[in-house]
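In: below is the structure, and that's it, no one-letter string:
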């Protein structure tokens, strides 16, 4: 039983068949190692310095001379044959150093193989007894194997610790980043929600304005249609005025013609009254010549004269009235012509107004159609905004869940 060695290490030694007999054999080998230690160390480092990666590790962390001294001491301690807790701790420290300077296990195993080969070759050369040499080589091989077990196990333990450390760092970093992301997501969700609510309110206001605009467009279209109907009605009335004006113009022409005929008759009557006056004058003269016998005839002559004068006065008055009537007829005809021109101008303006109303109605109809499209788009926009709000709420919940998950990670 090897004292001071933990149960697991004892089981490892038992597994490779290392016994007290092997320890005693190592005491025989130690003087040989002391006598050839320099050659063994030189052979070991001559192979190592051929690898650029190993050269760099040595140059960055130590020197060849210092490492030669360390290896000599290490080999001599190995062949003391004493395997205890201190022996194990030193091997573990060696593994920690190798781990720290970045020596990969493959280079350690390769270098150790070269060291083992150099030791075995040495034993075969200096021990003439083949049986003794075989026994020594087996004991050395067991010792070196146990050395490798300790160092490789320490490598593994350090790698596990390093992986756990890195894993812990990664977990902490992941938690931190997820926490930051979840906080940013929550803040972004809150901002997005506020913006969505503001956008929804603005869109609702815009939609309300569009509704009012649509209602106004519908009312304007109705008023424009009514205006067009009123213009058409006014145009029909002006057409009637024009027709009546034309009829009045014809009546005035007939009246003027009748007045002309009356005037002609008045002239005839004036002529007759003149002749009657002359005739009464001649009758008065003849009555005067007849004396008493013509007294009655003189009375008749005076009456005829008076009648002639009254007729002349009446005819003159009629002539004056007819001339005044002609003047009024001319004025009415002029006024009627002006009315006709105004009516024609009004009809042309009515046509332009109707044309404008038609364009207004077409524009309003097109505007109403576009407003309907915009209303549809606004409805879609409002629905999309609502969906964004719902999605934002879900993002906020997911961010909270993510943060909770990260804290429990």
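Out: Perfect, I can see it now. This one's a predicted model, so the numbers in the text were calculated from it and none came from an experiment.
In: alpha carbons only for contacts and neighbour counts from here, please
Out: Will do.
In: now stretch 122-138: how far from the chain's centre is it?
Out: Once both centres are worked out by CA atoms, centre = their mean, to the nearest Å, stretch 122-138 turns out to sit 86 Å from its chain's centre.
In: okay, one more to line up with it:
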């Protein structure tokens, strides 16, 4: 789960990290009051969407009057902001963050994430922060600094100093940076984050170090113990089908193909998608109904899959380990009748009571195609989707 910038900065402030002063607005008419509250002669208005590249897409603007702020707000609120990270459809803008301007001397980059290769938490920093950080990483990787945290010792001060030296910081800035890094590491652990990214981290003309932007991603598996953060979820920022799946506790990710997939188990779902691709087709989604699939969860999964107008066939691949295949077959029959499925449905059952499950499907009188193995099922789904 991702947080908006203004939400992430609130978490930073909760842990004592200073941030630029800002006010959120949801209507253009609130801009004049926000400008008066912040004071000054210029402000930055930022569209709050779960995507990077906002500046290049016109989602971050410098305004020098309350009238200019209101006009910028009118041009952003209620629209969909399209960036290189969320193309082609973009994401809706319902909230804006208006912040004070700062005298920026330098722009740096800092992030904390999970280094899966090292199986540890990793820190990444660069003196080349700002909108071009992805290009820097691709074209000049030597400018990217890294530190890996030993889970036994935790983040050490010398690691923070290594990064500070590499960033060209000096004097009191080094101590301020080390304190910031250690606090961010603490936030990462205590809030169960999968990502904490500050870009840019700015050095002001008077020597302060402040996060000008901040992104936070929370491990979905830890939301049960991060209830306050879970309540901040903005489901308008994700695919509506993914939002619906979340509410039904179904693991679903929308893709760009035309073969809907319903599988029990994440690994089996990945293998199913691979075989569809190998057979010349394209999966329309990743959908894992879980090891304890029921008739109800199958029906809900059907509804979510068929909400995608691109789906031309549905491939169901169930391995009956925890659940019995005959019960799943009954659920599939019930779901096809209830949902009114009008596209070909190909089913592969294997495991406990698989033969009985296939008998039920064959005797249902419905247009359900039973496959004996997964290769056959994938190939048949590709053929049916292209028909």
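Out: Thanks, I have it. None of the values given here were measured: they were computed from a predicted structure.
In: any idea what the TM-score is?
Out: The TM-score (TM-score structural alignment, normalised by the length of the second structure) is 0.19; 121 aligned residues with a CA RMSD of 6.9 Å.
In: which residues in the stretch 201-350 of the second structure form strands?
Out: 209-211, 215-218, 251-254, 259-263, 285-288, 313-320, 345-351 (DSSP state E, counting those that start in this stretch).
In: burial check on residue 347 of the first structure, number of neighbours?
Out: Counted with other CA atoms under 10 Å, the burial measure for residue 347 of the first structure works out to 21 neighbours.
In: OK, contacts around it?
Out: Contacts for residue 347 of the first structure (CA atoms under 8 Å, 6 or more residues apart in numbering) come out as 235, 238, 239.
In: mind doing that once more with 6 Å?
Out: By CA atoms under 6 Å, 6 or more residues apart in numbering, the contact list for residue 347 of the first structure reads residue 235.
In: now do it against residue 233 of the first structure, distance only.
Out: Taking CA to CA, to the nearest Å as the measure, residue 347 of the first structure and residue 233 of the first structure are separated by 11 Å.
In: what's the neighbour count on the closest residue to residue 118 of the first structure other than its chain neighbours?
Out: Of all residues beyond its chain neighbours, the one nearest residue 118 of the first structure is residue 40 (6.2 Å), with distances taken as CA to CA, 6 or more residues apart in numbering. A count of neighbours around residue 40 of the first structure, defined by other CA under 10 Å, yields 24.
In: span of stretch 337-351 of the second structure from start to end?
Out: According to CA to CA, stretch 337-351 of the second structure extends 25 Å from its N-terminal end residue to its C-terminal end residue.
In: just the helices in the stretch 251-400 of the first structure please.
Out: 295-407 (DSSP state H, counting those that start in this stretch).
In: if we can go back for a sec, for the helix or strand that contains the residue nearest to residue 118 of the first structure, list every residue counted as buried.
Out: Taking DSSP states H and E as the definition, one finds residue 40 of the first structure inside helix 37-48. Of the residues in helix 37-48 of the first structure, 37, 40, 41, 44, 45, 48 count as buried by neighbour count, 16 or more other CA atoms under 10 Å.
In: and the gap between the third one and residue 136 of the first structure?
Out: By that I understand residue 41 of the first structure. Using CA to CA, one obtains 20 Å as the distance from residue 41 of the first structure to residue 136 of the first structure.
In: just residue 232 of the first structure next, same as before
Out: When residue 232 of the first structure is compared with residue 136 of the first structure (using CA to CA), they lie 133 Å apart.
In: one more: residue 246 of the first structure?
Out: Here the distance between residue 246 of the first structure and residue 136 of the first structure works out to 152 Å (CA to CA).
In: those two: who's more crowded?
Out: Neighbours around residue 246 of the first structure and residue 136, counted as other CA under 10 Å, are more numerous at residue 136. The numbers are 22 against 15.
In: quick check: closest non-adjacent residue to the more buried one.
Out: The shortest distance from residue 136 of the first structure to any non-neighbouring residue, by CA to CA, 6+ apart, is to residue 25 (6.2 Å).
In: ok, how many other residues are close to that neighbour?
Out: By the measure other CA under 10 Å, the count of residues near residue 25 of the first structure is 20.
In: same question for residue 147 of the first structure.
Out: By other CA under 10 Å, 18 other residues sit near residue 147 of the first structure.
In: again with residue 186 of the second structure
Out: Other residues near residue 186 of the second structure number 15, with proximity taken as other CA under 10 Å.
In: could you do residue 158 of the second structure as well?
Out: Burial of residue 158 of the second structure is recorded as 10 neighbouring residues (other CA under 10 Å).
In: give me the distance between residue 24 of the second structure and residue 100 of the second structure.
Out: Shown here: residue 24 of the second structure relative to residue 100 of the second structure, a distance of 12 Å by CA to CA.
In: and for residue 123 of the second structure?
Out: When CA to CA is applied, the distance between residue 123 of the second structure and residue 100 of the second structure equals 28 Å.
In: quick one, which of those two is more surrounded?
Out: Here residue 123 of the second structure and residue 100 are compared on neighbour count by other CA under 10 Å; more neighbours surround residue 123, at 24 against 18.
In: next, the contact list for the closest residue to that one other than its chain neighbours, please.
Out: Spatial nearest neighbour of residue 123 of the second structure, excluding adjacent residues (CA to CA, 6+ apart): residue 112 at 4.6 Å. With contact taken as CA under 6 Å, 6+ apart, residue 112 of the second structure is in contact with 122, 123, 195, 196.
In: touching, the last one and residue 216? I think so.
Out: Yes - counting by CA atoms under 6 Å, residue 196 of the second structure does reach residue 216; the two are 4.7 Å apart.
In: show me which of those two is the more surrounded one.
Out: residue 216 (26 against 22).
In: quickly note the distance from that one to residue 334 of the second structure.
Out: Residue 216 of the second structure sits 41 Å away from residue 334 of the second structure, going by CA to CA.
In: can you give me the helices for the stretch 101-250 of the first structure?
Out: For the stretch 101-250 of the first structure, the helices defined by DSSP H, counting those that start in this stretch occupy 105-126, 130-290.
In: tell me which residues in the shortest one are buried?
Out: Pointing back at helix 105-126 of the first structure there. Buried-residue list, helix 105-126 of the first structure, by 16+ other CA under 10 Å: 105, 108, 111-112, 114-116, 118-120, 122-124.
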